[in-house]
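Asks: Here's my sequence, what's the structure:
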Amino acid sequence: MSKQLSDAEEQAIAWAIRADAPGFVEWEALEQWLAADPRHAVLFDRAASNAHQAAAAIAAVPARERFTLIQGDLADPVEESPRPARRRWAAAALAAGVAGLAFGTSWFLQPPGSAPEQIVGTRADEVRTLALGDASSVTLRGDSEVRFLPANPRAVHLTRGQASFQVRHDAAHPFTVTAGDIEVTDLGTRFDVDRGADATTVAVTEGSVAIRAAGKQLELRAGQRSVIPNGAAPGSPTSLSAGQGSERQGGALSYEDVTFARVVADVSRRTGMRIRLAPGLAGRHFAGSINLDGPPEAVISRLEAVLSVSARREGEGWIFAPAPDGT
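Replies: Now for the predicted structure:
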C-alpha cells in the first residue's frame, strides 16, 4: 500500500523537480521555503538523493535500451515474450528511474552527455545563496557565476566572480570546485573561492580544503588563504586577515600586492557599486586593507584616500581618476 504524502513532502518533491529544470530562477523563493521549517531541508535533500540514486541506475542502461523501453514498455504496454536477464534488469532500472522522476530526475531520459548544465549567476548588485540538495550551499557575490550538472551538484565550476561554500563532508563523494585549471576539494569545510582575471584566491574559514593546480597539491586549513596565479602551482598559505573569507556584504578586503583593477572588481562585486577606472590606473598596485562598511559615499571616500584617486559620479556609478596632486 502506498503511503500518503504530507503537504511538506509534496512541496519538497515539487521544488526538487523545478530546481532540477534548466533555467530555474526561483532560488530566492526556494531559500525562503527551506528556511520556513527545519524539516524542509531534510525533505528536499531526501527528494534530491532519491533522484540521484534513480539517475545512477538509469545511467547504467545503454541509451538505446532506454529509449526502446520508453517507447515499448511504457507507451505501449502489451504482453511480450520473456526477455534475457539483462533486459529485465534494465527494465527494473527504468522503473526506479520513473519513480525517481517524482523527485526531480527530469534529465535521465536524455542520451549520455546531454544532461543540461545548470547555470546560476548574479548581477553586480546581487547576492544569492543556492541550496545544492545535500545540505551543502553556495553563496554567490555580485557578478559571479557557477555551473554544475543537476545530477552531480557536488562538482561545481566557478566561471567568474566569487563564491562562498558551506559543504556537507562526504569522503565517498568529495565536493569539488574548479576555477579555470585550479581544483579545490572539500575536506570538511566552509570556504571561499574568488576567481579573478589573473589569479584565484581560496580562503578557508572552517575545516580544510585540498587545492590542486599545475600538478601540485596544497592543503589549506581554517584561517588560511592561498593566492594562485593563473597557470601556476599553489604557493605557501598565508593567514587570513579580518574580513577575508567573509560571506557577508561589506566587511573588509585585504591585499598584499594586487592591481587597482582587481581591487575595483572586488569592491564592485562585494558592494554592488559600479566603479570604472580612468586609463592608466588599472595597472597600478595596492597593498593594504579597505573597510567596506557603511553607505556607498563613505566607502568611496575611503577608496579615494587609500588608492590616492579622485572619484566623481558617472550615471549610476563612479569613475576613479588620478588624484589632483598627480599621485
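Asks: C-alpha from now on. contacts and neighbour counts both.
Replies: Noted.
Asks: Can you tell me what sits against the helix ranked longest in the chain?
Replies: Taking DSSP state H as the criterion, the chain has its longest helix at helix 38-59. Identification of contacts with helix 38-59 by Cα atoms under 8 Å, 6 or more residues apart in numbering yields 8-9, 12-13, 15-16, 33-35, 66, 90, 93-94, 96-105, 108, 112, 133-135, 151-152.
Asks: Identify each buried residue in it, please.
Replies: 40-59 (16 or more other Cα atoms under 10 Å).
Asks: Inside strands: which ones of the contacts of helix 38-59?
Replies: residue 152 (DSSP state E).
Asks: Could you report the distance from residue 140 to residue 320?
Replies: Distance of residue 140 to residue 320, computed by Cα to Cα, to the nearest Å: 26 Å.
Asks: Check residue 288 too.
Replies: Taking Cα to Cα, one finds residue 288 at 18 Å from residue 320.
Asks: Which of these two has more residues huddled nearby?
Replies: Using other Cα atoms under 10 Å, the more surrounded residue of residue 288 and residue 320 is residue 320, with 23 against 12.
Asks: who's in contact with residue 223?
Replies: Per Cα under 8 Å, 6+ apart, neighbours of residue 223: 203-206, 239-240.
Asks: can you rerun that using 7 Å?
Replies: Neighbouring residues of residue 223 by Cα atoms under 7 Å, 6 or more residues apart in numbering: 204-205, 239-240.
Asks: so which of these is the most crowded?
Replies: residue 204 (26 neighbours).
Asks: Residue 225 is in contact with that residue, correct?
Replies: Yes: counting by Cα atoms under 7 Å, residue 204 does reach residue 225; the two are 6.3 Å apart.
Asks: Going along the chain, name the strands of the stretch 201-327 of the chain.
Replies: Taking DSSP state E, counting those that start in this stretch, the strands of the stretch 201-327 of the chain run over residues 216-221, 224-229, 238-239, 252-259, 275-277, 285-291, 309-314, 317-322.
Asks: Deepest-packed of those strands, please.
Replies: strand 224-229 (a mean of 21; mean count of other Cα atoms under 10 Å).
Asks: quick one: that one to chain centroid distance?
Replies: Relative to the chain's own centre, strand 224-229 is displaced by 19 Å; criterion: Cα atoms, centre = their mean, to the nearest Å.
Asks: so it versus strand 216-221, what angle?
Replies: 150 degrees (axes from the mean of the first three to the mean of the last three Cα atoms, to 10 degrees).
Asks: Remind me what strand 224-229 packs against, helices and strands.
Replies: With contacts taken as 3 or more Cα pairs under 7 Å, 6 or more residues apart in numbering; DSSP states H and E, strand 224-229 sits against strand 199-213, strand 238-239.
Asks: Which of these sits closest to residue 28?
Replies: strand 199-213 (24.8 Å; Cα to Cα).
Asks: If we go by neighbour counts, what in that closest one is buried?
Replies: Buried-residue list, strand 199-213, by 16+ other Cα under 10 Å: 199-209, 211-213.
Asks: Now the second one, please; I'll put the structures next to each other:
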Amino acid sequence: MMNEEALAWVIHTRDPAFADWEGFTAWLERDAANAAAYDMLMAADADMDAIIPAEPVAMPIAANDAGEPRRAAWRWIGGGAIAAALVAAVSVGMLNRADIYTVTTRPGETRSIALDDGTQIDVNGGTTIRLDRNDTRFAALDAGEAAFTVRHDAANPFRVTVGDAVFEDAGTVFNIVHGTGATRIGVSEGKVIYNPQAEAISLPAGRGLADDAQGLRVMDVAPVAVASWRTGRLVYANAPVTQVSEDIARSLGITVHFTPQAATTRFTGTIRLDKDAARFFAGAAPLMGLTAVRQGKDWLLKEGNGPQS
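Replies: Predicted coordinates for the structure are as follows:
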C-alpha cells in the first residue's frame, strides 16, 4: 500500500500543474517510511530515459479525431504507464545496474581494492561490499569489516553507507565493522562525519562510534588500534569477548563459540593473529583469562584459564 501511495505522489508531483503541496507534505509527515519510499522512486527518475522515450509516442489517433498534442496524449496515458515505468526503473535500474558490483571475501580471506580516485579499501574476511564503477566516491558495506584510506576531495566527499547510516570522509583513514545488530567505526587519521544530513556527528582521529543494542555512542579509540587486523594484530580496550570472538572468526576463517559466562568477560590488550588456530588459541585464550576447547572444526571459549585443548 505504501509503495502504491508513493507512486501516486511521484506521478502527481511530476505534473507541472500539481498544486496540492499541503496534502503532499502531510503525507510525508505521517510516516517516515513514506519519505524513504518517495525518495527511492524519485531517484529512479534518473533511469527513466532508458525506459521511456524522450519524446513519448502518442496514442493512435482515430481518423475522425482532430488530434491533440503529444504531451496531452502522454498525460492521458497517465498513472499506469508512469507507474509501470517507475517500477521497472526501480527493479532494473536501481537493483541490477551494471555499474554496481559486489566484492565478497570468505572468512579468513583479505583483499585490497585500489579505486581510480586514489582511495584504497582493505577488505577483511567474511565481508560483502558494493562499489560503483561510475562513482568511485561511493561504497556500501553490507556485512563484515573494511578499512578505508581515502583521498580527500571537499567538493566530492567519499561516502560509505552501512544499513541506514552514512559515513562521510573529510580526508581520512578509518575502519568500519558491520555485524548482526551492531556497527562500529574507528578513525585513525583525518575526520569522518556520521549521518551528515541528520546527527552530523564529527569523528576526528582517535574517536570511534558504536551503534548497537546499547544505543548510539561515541568513544575514544587508539589510532594504532584502528584496522590493526591489517598488520596481523587485534587491539582492544575493554571489549566484550563476544566482539573479540567475531573479529577472530572473521580474520582467521574459523567459527568461535563461547559459554554464557565467558560472554560476560571483557578484554584489554593485543592479540597476535596466527592462521594456525591451535597455536593462536594457546596464546590468545589465556590472555583473555579463558580456556579454548576444540569442537571439531569449531572452537569454544569458556571460563577458566586451564590448558587449551
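Asks: Would you mind reporting the TM-score between them?
Replies: Their TM-score after superposition, calculated using TM-score structural alignment, normalised by the length of structure 2, is reported as 0.62; 225 aligned residues with a Cα RMSD of 3.3 Å.
Asks: Please report how far the spatially closest residue to residue 126 of structure 2 that is not a sequence neighbour lies from residue 247 of structure 2.
Replies: Distance criterion Cα to Cα, 6 or more residues apart in numbering; nearest residue to residue 126 of structure 2, sequence neighbours excluded, is residue 107 at 4.1 Å. Using Cα to Cα, residue 107 of structure 2 is found at 10 Å from residue 247 of structure 2.
Asks: Please apply the same query to residue 208 of structure 2.
Replies: Taking Cα to Cα, one finds residue 208 of structure 2 at 17 Å from residue 247 of structure 2.
Asks: for residue 291 of structure 2, same thing?
Replies: Taking Cα to Cα, one finds residue 291 of structure 2 at 17 Å from residue 247 of structure 2.
Asks: go on, residue 262 of structure 2?
Replies: From residue 262 of structure 2 to residue 247 of structure 2 the distance is 16 Å (Cα to Cα).
Asks: swap in residue 32 of structure 2?
Replies: 34 Å.
Asks: next one: residue 212 of structure 2
Replies: Relative to residue 247 of structure 2, and taking Cα to Cα, residue 212 of structure 2 is found at 16 Å.
Asks: okay, now residue 215 of structure 2: neighbour count?
Replies: 8.
Asks: do the same with residue 149 of structure 2
Replies: Around residue 149 of structure 2 there are 19 residues (other Cα under 10 Å).
Asks: For it, which non-adjacent residue is spatially closest?
Replies: In space, not counting the residues next to it along the chain, residue 149 of structure 2 is nearest to residue 173; the distance is 4.5 Å by Cα to Cα, 6+ apart.
Asks: What's the match for the one you found in structure 1?
Replies: Aligned by TM-score structural alignment, residue 173 of structure 2 pairs with residue 190 of structure 1.
Asks: quick one: that match and residue 165 touch, right?
Replies: Yes: counting by Cα under 7 Å, residue 190 of structure 1 touches residue 165, with 5.6 Å between them.
Asks: Find residues that contact each of the two.
Replies: Common neighbours of residue 190 of structure 1 and residue 165 (Cα under 7 Å, 6+ apart) do not exist.
Asks: how about residue 149 of structure 2, what does it touch?
Replies: With Cα under 7 Å, 6+ apart, residue 149 of structure 2 has these contacts: 119-121, 172-174.
Asks: try 6 Å this time
Replies: Residues counted as contacts of residue 149 of structure 2 (Cα atoms under 6 Å, 6 or more residues apart in numbering) are 119-120, 173.
Asks: Please indicate which of these has the highest neighbour count?
Replies: residue 173 (25 neighbours).
Asks: can you tell me which residue is nearest the centre of structure 2?
Replies: Relative to the mean C-alpha position of structure 2, the nearest C-alpha, by Cα atoms, centre = their mean, is the one of residue 162, at 2.3 Å.
Asks: Could you check which helix or strand contains the residue nearest to it when sequence neighbours are not counted?
Replies: Once flanking residues are discounted, residue 162 of structure 2 sits nearest to residue 141: 5.3 Å by Cα to Cα, 6+ apart. If you go by DSSP states H and E, residue 141 of structure 2 is part of strand 135-149.
Asks: Just checking the distance from that strand to the centre of its chain.
Replies: 7 Å.
Asks: try stretch 256-270 of structure 1
Replies: 21 Å.
Asks: I'd like to check what contacts that stretch. Which residues are they?
Replies: Residues contacting stretch 256-270 of structure 1 (Cα under 6 Å, 6+ apart): 124, 142-143, 249, 274, 282-287.
Asks: JSON lines please, covering the residues you listed and showing distance to residue 255 of structure 1.
Replies: Shown next, in JSON lines, are the contacts of stretch 256-270 of structure 1 (distance: Cα to Cα, whole Å):
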{"residue": "124", "distance to residue 255 of structure 1": "21"}
{"residue": "142", "distance to residue 255 of structure 1": "19"}
{"residue": "143", "distance to residue 255 of structure 1": "20"}
{"residue": "249", "distance to residue 255 of structure 1": "17"}
{"residue": "274", "distance to residue 255 of structure 1": "20"}
{"residue": "282", "distance to residue 255 of structure 1": "16"}
{"residue": "283", "distance to residue 255 of structure 1": "15"}
{"residue": "284", "distance to residue 255 of structure 1": "13"}
{"residue": "285", "distance to residue 255 of structure 1": "10"}
{"residue": "286", "distance to residue 255 of structure 1": "7"}
{"residue": "287", "distance to residue 255 of structure 1": "5"}
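Asks: tell me which of these is nearest to residue 306 of structure 1?
Replies: Using Cα to Cα, those come closest to residue 306 of structure 1 at residue 286, 8.6 Å.
Asks: aligned partner of that closest one in structure 2?
Replies: Per TM-score structural alignment, residue 286 of structure 1 is aligned with residue 266.
Asks: Pull up the gap between the closest residue to residue 100 of structure 2 other than its chain neighbours and residue 159 of structure 2, please.
Replies: Leaving aside its chain neighbours, residue 100 of structure 2 sits nearest to residue 132 (4.5 Å; criterion: Cα to Cα, 6+ apart). Noted for residue 132 of structure 2: a distance of 12 Å to residue 159 of structure 2, by Cα to Cα.
Asks: between the two, who's got more neighbours?
Replies: Using other Cα under 10 Å as the criterion, residue 132 of structure 2 and residue 159 rank with residue 159 on top: 21 against 16.
Asks: For the more buried one, give me its contacts.
Replies: Neighbours of residue 159 of structure 2 in contact, by Cα under 6 Å, 6+ apart: 138, 167-168.
Asks: roughly how far is stretch 287-307 of structure 2 from the heart of the chain?
Replies: On Cα atoms, centre = their mean, the centre of stretch 287-307 of structure 2 falls 33 Å from that of its chain.
Asks: Right, I'll call it a day here.
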